[in-house]
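Novice: test case, fold it:
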Amino acid sequence: MSAAKIKKGDAVVIRSGKDKGRTGTVLQVMPKEEKVVVAGINIAARHRKPTQENPQGGIDRREAPLHISKVGLAGNDGKPTRVRFEVKDGKKVRVAVKTGETIDG
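Specialist: Prediction:
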């Protein structure tokens, strides 16, 4: 498995699906499943029965995981860009393919 090109806290653009074109922040990355959870994107509704912990029950809405190929790192122009790795000053850093800008330090 390769290194994660998208990390927690990154601003991403959704490339395909019902939320195509929307942006959000990565809340969680699951590298083994190749999935990410993005804030406010891919909302799934679960109908919950009343329990002792939740006596009201009702509909629980939360973000569901997306495949990592459906998201792209948001560039300065708000459009998705691919990511590559380069070694600069002896450190491995992520670089935006479109602009060549270093993403992390």
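Novice: only C-alpha atoms from now on, for both contacts and neighbour counts.
Specialist: OK.
Novice: quick check, Asn42 in contact with His67.
Specialist: No. Checked against Cα atoms under 8 Å, the pair Asn42 and His67 is beyond contact range at 10.9 Å.
Novice: these two: which is more packed in?
Specialist: Between Asn42 and His67, counted using other Cα atoms under 10 Å, the more crowded position is Asn42 (17 against 12).
Novice: tell me who's in contact with the more buried one.
Specialist: Asn42 makes contact with 18-19, 63-66, according to Cα atoms under 8 Å, 6 or more residues apart in numbering.
Novice: how close does it get to Asn54?
Specialist: According to Cα to Cα, to the nearest Å, Asn42 stands 24 Å off from Asn54.
Novice: just Val87 next, same as before
Specialist: Counting by Cα to Cα, the gap from Val87 to Asn54 is 51 Å.
Novice: and for Gly78?
Specialist: 40 Å.
Novice: another for comparison:
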Amino acid sequence: MFVKTGDNVEIISGDDKGKQGTVIQALPRENKVIVKGVNVVKKHSKPTNTQPQGGIIDVERPINATNVKIVKGSAKKTSTAKKSTKSTDKKEDK
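Specialist: Take a look at the predicted model:
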């Protein structure tokens, strides 16, 4: 799989197309990834001892790894690096 945990990715297809996020977990056997803030669904939980009130929780669901592409950290910034050329003129001492 070309995506690892911690990579910055952009969604290239689906409902969340164009969104960017960080890979929380990679699931190579299923060829899926979980991206922070993408493909969020609401999960209804029953009351338990840890959460006596229960409620609705937002959970990220996995998406197919073929629907993401890796984004470089400086992809949005334009690089204006110029190549420095040294002059090859040699001064002759007389």
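Novice: tell me how they score on TM after superposing.
Specialist: Scored against TM-score structural alignment, normalised by the length of the second structure, the superposed chains reach a TM-score of 0.74; 75 aligned residues with a Cα RMSD of 1.1 Å.
Novice: on that earlier part again, ok, Gly78 and Asn54 of the first structure, which is more surrounded?
Specialist: The neighbour comparison of Gly78 of the first structure against Asn54 (other Cα under 10 Å) goes to Gly78, with 14 against 10.
Novice: skipping adjacent residues, who's closest to the more buried one in space?
Specialist: Sequence neighbours aside, Val13 is the residue nearest to Gly78 of the first structure in space, at 7.6 Å (criterion: Cα to Cα, 6 or more residues apart in numbering).
Novice: show me the contacts for the most centrally placed residue in the first structure.
Specialist: Residue closest to the average C-alpha location in the first structure (Cα atoms, centre = their mean): Val26, at 3.9 Å. Neighbouring residues of Val26 of the first structure by Cα under 8 Å, 6+ apart: 7-12, 36-39.
Novice: can you tell me the element it falls in?
Specialist: Using DSSP states H and E, Val26 of the first structure sits within strand 23-30.
Novice: ditto for Ile34 of the second structure
Specialist: Going by DSSP H and E, Ile34 of the second structure is in strand 32-35.
Novice: now do Val95 of the first structure
Specialist: strand 91-96.
Novice: which residue ranges of the first structure form helices?
Specialist: With DSSP state H applied, the first structure shows no helices anywhere along its length.
Novice: can you give me the strands for it?
Specialist: For the first structure, the strands defined by DSSP state E occupy 11-14, 23-30, 35-38, 43-48, 58-63, 66-67, 71-74, 80-81, 83-88, 91-96.
Novice: re the thing from before, now the contacts of Val26 of the first structure: which count as buried?
Specialist: Neighbour counting over those (16 or more other Cα atoms under 10 Å) leaves 7, 10-12, 36-39 as the buried ones.
Novice: for these, which one is nearest Lys92 of the first structure?
Specialist: Closest to Lys92 of the first structure out of those is Lys7 (14.5 Å), distances taken as Cα to Cα.
Novice: that'll do, ta.
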